[in-house]
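Undergrad: no sequence on hand, only this structure:
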């Protein structure tokens, strides 16, 4: 008999889960309070990051902590009044970043990252999704030789241990690759495996259209109304109540609003981020995404223009936007590239769903086997959506999962 599933959350992860479940014969309804791909998936840096086998650990050097504490950086900002709410997850994040524990995280994280490009292409081949996937990688620049040498050593480790490919570039090679850059850097790394996404929202929509074409349904609704209904589950939508036998929570940073009433309160925390698009002056171009390490932000060539994306802002999820990082970054960005006018009327803001051990939560809810988790991917929801979708669908179907799901199980917290 066909089993029914509600997938709560229509970002890259939720859409990918819904599509994979539909292809395995489930009757699937996708529910979100807004249109598909309009949350955090809309505004990210637009990279399928095959190279990202080392998740970002909590800073452990005193000098770095002092720099962040001054709250004047481009890459990290915080609301002082909201910091107490981050105390427990950030302490756990620091604890999990201890070198031995961090290495265990890397091993589990890399198993997911290693699959990301193949899983995206498996969904995208022969569809309009291919129009926005560019096999051009991205470029990270370094302002001093010491930082470059350390990065190259880690890149070589990523290559040997996890099959990541890269090219080392000197100053001349950088200038040849990106002739419109206004700065000179002694060297950089061109990560050649990642896919650059010229329109992340269009990519989510391409996968969503596949889901709809194959018989999947979508409803605008409020996931926080989730309640048991007999042997199944019910959510209120604009079309009226929607019921299903099983549920997948793919709500990103808002997941705990649904899981906490069900008795599961993960140490999930959100990092807010912003972006703004810019036109380029004259005939200037940016051929591939660039991150200048010294500057602390990314510049991404998109359909809409050059997307400047910020680092992390620690603030209440529902606080008003405070795009101070963009204000700090824009003058620096204009010294890196010949940017012209802003394209957007106002900055975009989204929230990245992070876990203190840097691993997503994937699997059945403890004590509620009909409710499944698929959230907590940090900065890599766009990267890992199809991987997570396949993993969840295989597990819910009772098939052998293609990746060992044990490190991501919800009951680890």
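TA: Yes, it's here. This structure is a prediction, so every number in the text was calculated from the model and none was measured. Numbering: from 1, shown residues only.
Undergrad: only C-alpha atoms from now on, for both contacts and neighbour counts.
TA: Noted.
Undergrad: show me where the protein has helices.
TA: 12-23, 62-69, 83-96, 99-113, 116-124, 145-162, 171-177, 200-213, 256-259, 324-336, 381-397 (DSSP state H).
Undergrad: ok, residue 380 - contacts?
TA: residue 49 (CA atoms under 8 Å, 6 or more residues apart in numbering).
Undergrad: that one and residue 116, how far apart?
TA: Residue 380 sits 10 Å away from residue 116 when distances are taken as CA to CA, to the nearest Å.
Undergrad: give me the number of residues near residue 319?
TA: By the criterion of other CA atoms under 10 Å, residue 319 has 9 neighbours.
Undergrad: ugh, wrong one, residue 87
TA: By the criterion of other CA under 10 Å, residue 87 has 11 neighbours.
Undergrad: common neighbours of residue 380 and residue 116, please.
TA: Counting by CA under 8 Å, 6+ apart, the common neighbours of residue 380 and residue 116 are residue 49.
Undergrad: give the contact list for the nearest residue to residue 54 once chain neighbours are set aside.
TA: Leaving out its chain neighbours, the residue that sits closest to residue 54 by CA to CA, 6 or more residues apart in numbering is residue 106, at 5.7 Å. Residue 106 sits next to 53-55 when contact means CA under 8 Å, 6+ apart.
Undergrad: export the helices of the chain to CSV and tack on distance to residue 47?
TA: Formatted as CSV, the helices of the chain follow (distance: least, CA to CA, whole Å):
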stretch, distance to residue 47
helix 12-23, 13
helix 62-69, 26
helix 83-96, 24
helix 99-113, 12
helix 116-124, 10
helix 145-162, 18
helix 171-177, 19
helix 200-213, 9
helix 256-259, 26
helix 324-336, 19
helix 381-397, 7
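Undergrad: pick the most buried one from those helices.
TA: Highest mean neighbour count among these (mean count of other CA atoms under 10 Å): helix 12-23, with a mean of 28.
Undergrad: so what secondary structure elements neighbour it?
TA: Applying 3 or more CA pairs under 8 Å, 6 or more residues apart in numbering; DSSP states H and E, one finds that helix 12-23 makes contact with strand 4-8, strand 27-32, helix 200-213, strand 368-375, helix 381-397.
Undergrad: residues contacting that helix, please?
TA: Residues from elsewhere that reach helix 12-23 (CA under 8 Å, 6+ apart): 7-9, 28-30, 36-37, 41, 204, 207-208, 210-211, 214-216, 249-251, 374-375, 381-382, 384-386, 388-390, 392-393.
Undergrad: in addition, the following structure is provided for comparison:
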């Protein structure tokens, strides 16, 4: 489908960019995706695989902030900062702390409720339209704890998302054993969100969306955007390292690199990266999990992907350019083996990616400030996979000249 609509450049071939490009191409627009990397092979590759329709609670909260000093001193904790990077990220941190006040947490959670609960429906509709099967399963999302104290520390989050409509089931020790018998019997408390979906291979889902997009006439070009040419308040050309492209509209979905793209466009956004790590562990003859399991005491996830058990953990602040440091994620492996007895130490892959994160845990979705034909779709933090198709639907409305079905003011770049 080449369509007679607008010519649109989508910058970024992660799951958000590809889903957005597919939604636009389905509208009859002529869409080209620019990214030097193949679709889904950067940050979208390595997440824990949850379409988390209960993920309305922001990363920053009063309870979480109390734990930060302890986490930073613990070599096996889920949060670390490379101290040489701290001066550069201070403006982001100041905004993060401001967004972590109780009143702001409640407001942010309510604003996220306008887009998050419908995220699974958006994915399922997109997959159904293109006969994508066998990758996403309705298996839920489980968090487990070894005692009352650690479980009680999550009460505020659970009460907030339940109040906003999330289905959360509290499980005791026996119920946990019935649901996931391979887990250690040490776990005594659990919170199960049965309505979440599990993506058994995030890469394959992105590739399936990319195949559908190409089948409708969409183009992928392995090019890096270097600048933009303007005609008044509109972008006229997108300039890359290899070519120049005229466009009626531009959509920025470049993940953690979107801040640099915005600077090329003439404005700044407070975007940083929560760098995340995973280890892929061979599981052919090992213990079996049915769904992703969050080990709440230590904030890591064990996810039974198609190619092994994926151990994901880590929020590291060091920017987009620093090399990875796998020492912390490797220190977590013994904890994972205690949580899942029989888990092997056969690591088949170690990986690091860049979550594009805003201080208030809300993505930037909407029109770029001061530019008539540029839209934004980035900054999703921990819920990029979750919101990919939902973001694509919203941006397709904007580019097509329709009023979106959701109020985009809470997600506007102007909020900063």
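TA: Yes, it's here. Just so it is clear, the model here is predicted, and its values are computed rather than measured.
Undergrad: next, the TM-score between them, please.
TA: Once superposed, the chains reach a TM-score of 0.94 (TM-score structural alignment, normalised by the length of structure 1), with 410 aligned residues with a CA RMSD of 2.0 Å.
Undergrad: now the helices and strands packed on helix 12-23 of structure 1 as CSV including distance to residue 306 of structure 1?
TA: Shown next, in CSV, are the helices and strands packed on helix 12-23 of structure 1 (distance: least, CA to CA, whole Å):
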stretch, distance to residue 306 of structure 1
strand 4-8, 32
strand 27-32, 29
helix 200-213, 13
strand 368-375, 29
helix 381-397, 19
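Undergrad: residue 83 of structure 1: which of those is closest?
TA: strand 368-375 (22.7 Å; CA to CA).
Undergrad: mean per-residue distance, that closest one versus structure 2.
TA: Taken over the aligned residues, the distance from strand 368-375 of structure 1 to structure 2 averages 1.2 Å (mean CA distance after the TM-score superposition for structure 1).
Undergrad: helices and strands around that strand, which ones?
TA: Helices and strands touching strand 368-375 of structure 1, as assessed by 3+ CA pairs under 8 Å, 6+ apart, comprise helix 12-23, strand 246-249, strand 361-365.
Undergrad: quick check: the last one aligns to which part of structure 2?
TA: On structure 2, the counterpart of strand 361-365 of structure 1 by TM-score structural alignment is residues 364-368.
Undergrad: which residues does that stretch contact?
TA: Under the contact criterion CA under 8 Å, 6+ apart, stretch 364-368 of structure 2 has outside partners 373-380, 391, 395, 398, 408, 411-413.
Undergrad: and if you look at stretch 317-324 of structure 2?
TA: Applying CA under 8 Å, 6+ apart, the contact partners of stretch 317-324 of structure 2 are 80-82, 85, 256-257, 272-275, 352, 354.
Undergrad: spatially, which two of these are the most separated?
TA: Taking CA to CA as the measure, the contacts of stretch 317-324 of structure 2 reach their widest spread between 80 and 257, a distance of 20.7 Å.
Undergrad: map residue 223 of structure 2 onto structure 1.
TA: Matched to structure 1 by TM-score structural alignment, residue 223 of structure 2 sits across from residue 221.
Undergrad: once you drop chain neighbours, what's closest to that match?
TA: Among residues not flanking residue 221 of structure 1 along the chain, residue 237 sits closest, at 3.7 Å (CA to CA, 6+ apart).
Undergrad: I'd guessed the one you found sits against residue 224; true?
TA: No. Under the criterion of CA atoms under 8 Å, residue 237 of structure 1 makes no contact with residue 224, lying 10.8 Å away.
Undergrad: centre of the chain versus stretch 29-37 of structure 1, how much separation?
TA: On the basis of CA atoms, centre = their mean, to the nearest Å, stretch 29-37 of structure 1 sits 18 Å off its chain's mean C-alpha point.
Undergrad: with stretch 117-127 of structure 2 instead?
TA: Taking CA atoms, centre = their mean, one finds the center of stretch 117-127 of structure 2 at 15 Å from the center of the full chain.
Undergrad: next one: stretch 192-206 of structure 2
TA: With CA atoms, centre = their mean as the basis, the mean position of stretch 192-206 of structure 2 lies at 12 Å from the chain mean.
Undergrad: now it: which residue numbers in structure 1?
TA: The aligned range for stretch 192-206 of structure 2 is 190-204, by TM-score structural alignment.
Undergrad: ends of the matching stretch, how far apart?
TA: 26 Å.
Undergrad: do the same with stretch 28-39 of structure 2
TA: Distance between the two ends of stretch 28-39 of structure 2: 21 Å, counting by CA to CA.
Undergrad: cool, stretch 305-322 of structure 2 as well?
TA: End-to-end distance for stretch 305-322 of structure 2: 28 Å, by CA to CA.
Undergrad: same check on stretch 281-288 of structure 1?
TA: 17 Å.
Undergrad: list the buried residues for that stretch?
TA: If you call a residue buried by 16 or more other CA atoms under 10 Å, then stretch 281-288 of structure 1 has these buried ones: 285-286, 288.
Undergrad: which among those gets closest to residue 112 of structure 1?
TA: Taking CA to CA as the measure, residue 112 of structure 1 sits nearest to residue 288 out of these, at 24.4 Å.
Undergrad: could you verify my assumption that the closest one touches residue 301?
TA: Yes. Between residue 288 of structure 1 and residue 301 there is a contact under CA under 8 Å: 6.4 Å.
Undergrad: what are the boundaries of the strands in the stretch 201-350 of structure 1?
TA: Along the stretch 201-350 of structure 1, the segments classed as strands by DSSP state E, counting those that start in this stretch run 217-229, 232-237, 240-244, 246-249, 269-280, 290-292, 297-302, 305-309, 312-314, 339-342, 348-354.
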